[in-house]
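>>> sharing a sequence plus its predicted fold:
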Amino acid sequence: MSFLANLFGRKSSAPIARDRLQILLAHERVAGEGQSELIAKLQEEILEVIKRHLAIDQDKVQIKMDRGTGVSMLEIDIEVPEMKALEAKASDATDKVEQPEPSSA
């Protein structure tokens, strides 16, 4: 088995782990500096996507960023309107789309 390892030049895992750790630490340093800009952009884009599908009240949206050991969490709480109101809006929109144009024949 050592013949195959010598033939293919198997690398030890220590240099690979060290390189990965250096990349991770560099990422953490950069994330610390630009974190607020990134979080603000994420919040904005997520809310835009949700607003395309739901009518939400901006005052009823809570956004929180937590950082723990090895984990960053973006938590977004949105109060969604009642389903009956959503279904009625969807039904109205569908009815408007499905109604044929009056023909002039």
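That came in fine, so what should we check first? Numbering: from 1, shown residues only.
>>> contacts, neighbours, all on C-alpha from now
OK.
>>> check which helices and strands the longest helix seen in the chain is in contact with.
For the chain, the helix with the greatest residue count under DSSP state H is helix 13-53. If you count contacts as 3 or more C-alpha pairs under 8 Å, 6 or more residues apart in numbering; DSSP states H and E, helix 13-53 packs onto no helix or strand.
>>> what's downstream of that helix, the next helix or strand?
strand 61-68 (DSSP states H and E).
>>> tell me how far that following strand lies from the chain's centre.
13 Å (C-alpha atoms, centre = their mean, to the nearest Å).
>>> also this one, for the comparison:
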Amino acid sequence: MSIFNYFLKKEKKSTASVAKERLQIIVAHERNKRHQPDYFPKMQQEIIAVIRKYVNIDDDQVSVQLDNNDDCSVLELNITLPDRSAD
């Protein structure tokens, strides 16, 4: 009977493993923020404010990333624009 129970059992993640995965995501996110300059969060909010003057967007529709290479920094801005409405 135990072999049938093995196949019928649903795989459940323990709360500890779920918490561990979430913590790993948070730590990775915080490590990424550590390499950003101090002015970056304010600059990101100002960029979003300027875009909102022209297009109605949410914060999650804008992604701003700063990539640092050897002697060059690249600011990457990705915006998901809403569909044009019929005029």
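Right, received. Where do you want to start? Remember, it's a predicted structure, so these values are computed and weren't measured experimentally.
>>> what would you report as the TM-score here?
Here the TM-score for the pair of chains, by TM-score structural alignment, normalised by the length of the second structure, is 0.51; 52 aligned residues with a C-alpha RMSD of 1.7 Å.
>>> tilt between the longest helix of the first structure and strand 61-68?
With axes from the mean of the first three to the mean of the last three C-alpha atoms, to 10 degrees defining the directions, helix 13-53 of the first structure sits at 170 degrees from strand 61-68.
>>> any idea how far helix 13-53 of the first structure is from the middle of the chain?
The answer for helix 13-53 of the first structure is 11 Å, by C-alpha atoms, centre = their mean.
>>> measure Lys96 of the first structure to Lys89 of the first structure for me?
11 Å (C-alpha to C-alpha, to the nearest Å).
>>> should've said Ile76 of the first structure
24 Å.
>>> swap in Ile78 of the first structure?
Ile78 of the first structure is 19 Å from Lys89 of the first structure, by C-alpha to C-alpha.
>>> tally up the residues packed near the corresponding residue of the second structure for Leu47 of the first structure, please.
Aligned counterpart of Leu47 of the first structure in the second structure: Ile48 (TM-score structural alignment). Applying other C-alpha atoms under 10 Å, we find 20 residues neighbouring Ile48 of the second structure.
>>> and the end-to-end length of stretch 49-69 of the first structure?
Start-to-end, stretch 49-69 of the first structure (C-alpha to C-alpha) is 30 Å.
>>> gap between it and the chain center?
With C-alpha atoms, centre = their mean, you get 11 Å for stretch 49-69 of the first structure.
>>> what residues does it touch?
39, 43, 72-81, 86 (C-alpha atoms under 8 Å, 6 or more residues apart in numbering).
>>> cutoff 6 Å now
Contacts to stretch 49-69 of the first structure, defined as C-alpha atoms under 6 Å, 6 or more residues apart in numbering, come from residues Ser72, Met73, Leu74, Glu75, Ile76, Asp77, Ile78, Glu79.
>>> re the thing from before, who has more neighbours, Lys96 and Lys89 of the first structure?
Neighbour count, other C-alpha under 10 Å: between Lys96 of the first structure and Lys89, Lys89 has more, with 14 against 9.
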